[in-house]
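Student: could you work out the structure for the sequence below:
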Amino acid sequence: MLMDKPFSPACARNAEPILAILRERLVGRDTVLEIGSGTGQHAVHFAAALPWLQWQSSDRAEHLPGIRLWLDEAALANTLPPLALDVDGAWPTTRYDAVFSANTLHILAWPSVQQLFAKLPTVLAPGGLLIVYGPFNYAGHFTSPSNAAFDAALKAQDPAMGIRDFEAVFELAEAAGLRLLEDHAMPANNRCLVWQAAA
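Tutor: Modelled structure (predicted):
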């Protein structure tokens, strides 16, 4: 039985605002590892718009067939076959100029978020960028009623999920040797955070 391409309305909505930041930050970069590619929509959208980049999508093995459908249909020269990557398992041995991840930190359990940041130094090239998109709390507070409702919905699905505190994530990034460059306000009460590894 043929599967339909997976589709995320959120990906369709946020792709252009995220692209505006990637287009500026990823000039002069060659390779990007996307962690948690989900449906594969972002990989196709961003790789098409940023043809100088080699885009490496990745996700847990069960999501790879859907990602392949998007990549195969787009047939872009600068997308690689998706990698199986569980942040708690084995990581690639390649180094990348940038790592991008959207809407993952609130889905992963906190120990997995810690593991993700602990592993980043093994895949980021010197001076490499980490770009993370999603909702965050600041000083322990939700930034909007809609984010509070979203957090409650996540925790009802799985108590290990939830919107993360910016300060806690900042500490993990600092421990991984990353320096925060930018914190962008994004539509729908999301943020786009840009860190850089030491050169």
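
Student: please make it C-alpha for all contacts and neighbour counts, starting now.
Tutor: OK.

Student: how many residues are close by the nearest residue to residue 78 once chain neighbours are set aside?
Tutor: Leaving aside its chain neighbours, residue 78 sits nearest to residue 54 (4.7 Å; criterion: CA to CA, 6 or more residues apart in numbering). Neighbour count of residue 54, defined by other CA atoms under 10 Å: 20.

Student: ok, the spatially most central residue of the chain to residue 32 distance?
Tutor: Nearest to the mean C-alpha position of the chain, counting by CA atoms, centre = their mean, stands residue 101 at 0.7 Å. Shown here: residue 101 relative to residue 32, a distance of 10 Å by CA to CA, to the nearest Å.

Student: do residue 184 as well
Tutor: According to CA to CA, residue 184 and residue 32 sit 20 Å apart.

Student: give me every residue that touches the nearest residue to residue 36 once chain neighbours are set aside.
Tutor: In this structure, residue 36 finds its nearest non-sequential neighbour in residue 59, 4.6 Å apart by CA to CA, 6+ apart. Applying CA atoms under 8 Å, 6 or more residues apart in numbering to residue 59 gives the contacts 35, 36, 37, 38, 82, 83, 84, 85, 86.

Student: related to what we said a few turns ago, what sits against the residue nearest to the centre of the chain?
Tutor: Residue 101 neighbours (CA under 8 Å, 6+ apart): 34, 35, 36, 37, 131, 132, 133.

Student: again, but for residue 54
Tutor: 30, 31, 32, 47, 78, 79, 80.

Student: out of the residues you listed, who's nearest residue 191?
Tutor: residue 32 (19.7 Å; CA to CA).

Student: element containing the closest one?
Tutor: Residue 32 is located in strand 31-35, with elements delineated by DSSP states H and E.

Student: next, the structure of the following sequence, for comparison with the previous one:
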Amino acid sequence: MASKGKRFSSPSALRNREAIWNILQAFLPEKGMVLEIASGSGEHAIHFAARLPKLIWQPSDPSSKARASIREWSSEKRLENLLSPLDINVTNEVWQVEQADAILAINMVHISPWSATEGLMKGAGKLLPRDGCLILYGPYKQEGREFVESNVDFDNWLRNQDMQWGIRQLEEVAELAAQCGLKLSSVIDMPANNLSVIFRRN
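Tutor: So this is what the prediction gives:
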């Protein structure tokens, strides 16, 4: 992970941003506010906000290091529709936003405890308008589909880092979402054995 000043660069963000961009074009509203959860380095926020000038982009991350990186990237690009990053921990009952027209979480669900996914779904259920979308990106296990060796290895590596991390069963994530008023709308195969998963508010 390269760094310059307070900002840092995520190789995975640079690899996957074009594939994710194709998904965002299809599912994000034409205008409104997008809340990005666990924005990390901020490179996704910069990339997408620049291409979606009619949308307000609200990055967030519980890490002060990540928020500093986002601010530094933002100061360089000077995008009018990119807001200052918020300190949002999804496990907290109250977030620092009252509404969002769409919510995006890239590579969060598997690199966090299950309680974070619970918090994400609860928050999305509260903030999204009717038919508003929650877009997730990352690796998942699916019933009836082979769990490829590269994802098995990655899952083992994650659990060695933290036993509360790991690649989740998509059906369990969807069941949790349903309990929070979110209906599974689309599951799209992505490069490198990842998925884009779209939920909509009932």
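
Student: what's the residue nearest to residue 78 of the first structure aligned with over in the second structure?
Tutor: Superposed on the second structure with TM-score structural alignment, residue 54 of the first structure falls opposite residue 56.

Student: tell me if that match really is in a strand.
Tutor: Yes: looking at residue 56 of the second structure with DSSP: H, G, I helix; E, B strand; the rest coil, it is inside a strand.

Student: any idea how far it is from residue 182 of the second structure?
Tutor: Taken as CA to CA, the span from residue 56 of the second structure to residue 182 of the second structure is 23 Å.

Student: with residue 66 of the second structure instead?
Tutor: Distance from residue 66 of the second structure to residue 182 of the second structure, by CA to CA: 28 Å.

Student: those two: who's more crowded?
Tutor: More crowded of residue 66 of the second structure and residue 182, by other CA under 10 Å: residue 182, with 26 against 22.

Student: alignment lookup: the more buried one to the first structure.
Tutor: Match for residue 182 of the second structure (TM-score structural alignment): residue 178.

Student: its match contacts residue 171, doesn't it?
Tutor: No: counting by CA atoms under 8 Å, residue 178 of the first structure stays clear of residue 171, with 9.5 Å between them.

Student: how near is the equivalent of residue 40 of the first structure over in the second structure to residue 8 of the second structure?
Tutor: Aligned by TM-score structural alignment, residue 40 of the first structure pairs with residue 42 of the second structure. Distance from residue 42 of the second structure to residue 8 of the second structure, counting by CA to CA: 9 Å.

Student: more crowded one of those two?
Tutor: More crowded of residue 42 of the second structure and residue 8, by other CA under 10 Å: residue 42, with 28 against 21.

Student: how far away is the more buried one from residue 69 of the second structure?
Tutor: Residue 42 of the second structure is 7 Å from residue 69 of the second structure, where distance means CA to CA.

Student: kindly report the same for residue 168 of the second structure.
Tutor: 28 Å.

Student: thinking again about what came up before, counterpart of the residue nearest to the centre of the first structure over in the second structure?
Tutor: So, by TM-score structural alignment, residue 101 of the first structure is matched to residue 105.

Student: and its match, which of the three is it?
Tutor: Put simply, residue 105 of the second structure is strand when judged by three-state DSSP.

Student: now the closest residue to residue 110 of the first structure other than its chain neighbours: how far from residue 134 of the first structure?
Tutor: For residue 110 of the first structure, ignoring the flanking residues on the chain, the nearest one in space by CA to CA, 6+ apart is residue 160 at 7.0 Å. Plainly put, residue 160 of the first structure is 17 Å away from residue 134 of the first structure if you go by CA to CA.

Student: who has more neighbours, these two?
Tutor: Using other CA under 10 Å as the criterion, residue 160 of the first structure and residue 134 rank with residue 134 on top: 20 against 14.

Student: so that one sits against residue 107, correct?
Tutor: No: at 10.4 Å, residue 134 of the first structure and residue 107 do not qualify as touching, with contact defined as CA under 8 Å.

Student: show me what residue 127 of the first structure lines up with in the second structure.
Tutor: Aligned partner of residue 127 of the first structure by TM-score structural alignment: residue 131.

Student: any idea how far its match lies from residue 100 of the second structure?
Tutor: Residue 131 of the second structure is 12 Å from residue 100 of the second structure, by CA to CA.

Student: cool, and residue 94 of the second structure?
Tutor: Residue 94 of the second structure is 14 Å from residue 100 of the second structure, by CA to CA.

Student: more neighbours: the two, which one.
Tutor: residue 100 (22 against 12).

Student: ok, that one - contacts?
Tutor: 32, 33, 34, 35, 127, 128, 129 are the contacts of residue 100 of the second structure under CA under 8 Å, 6+ apart.
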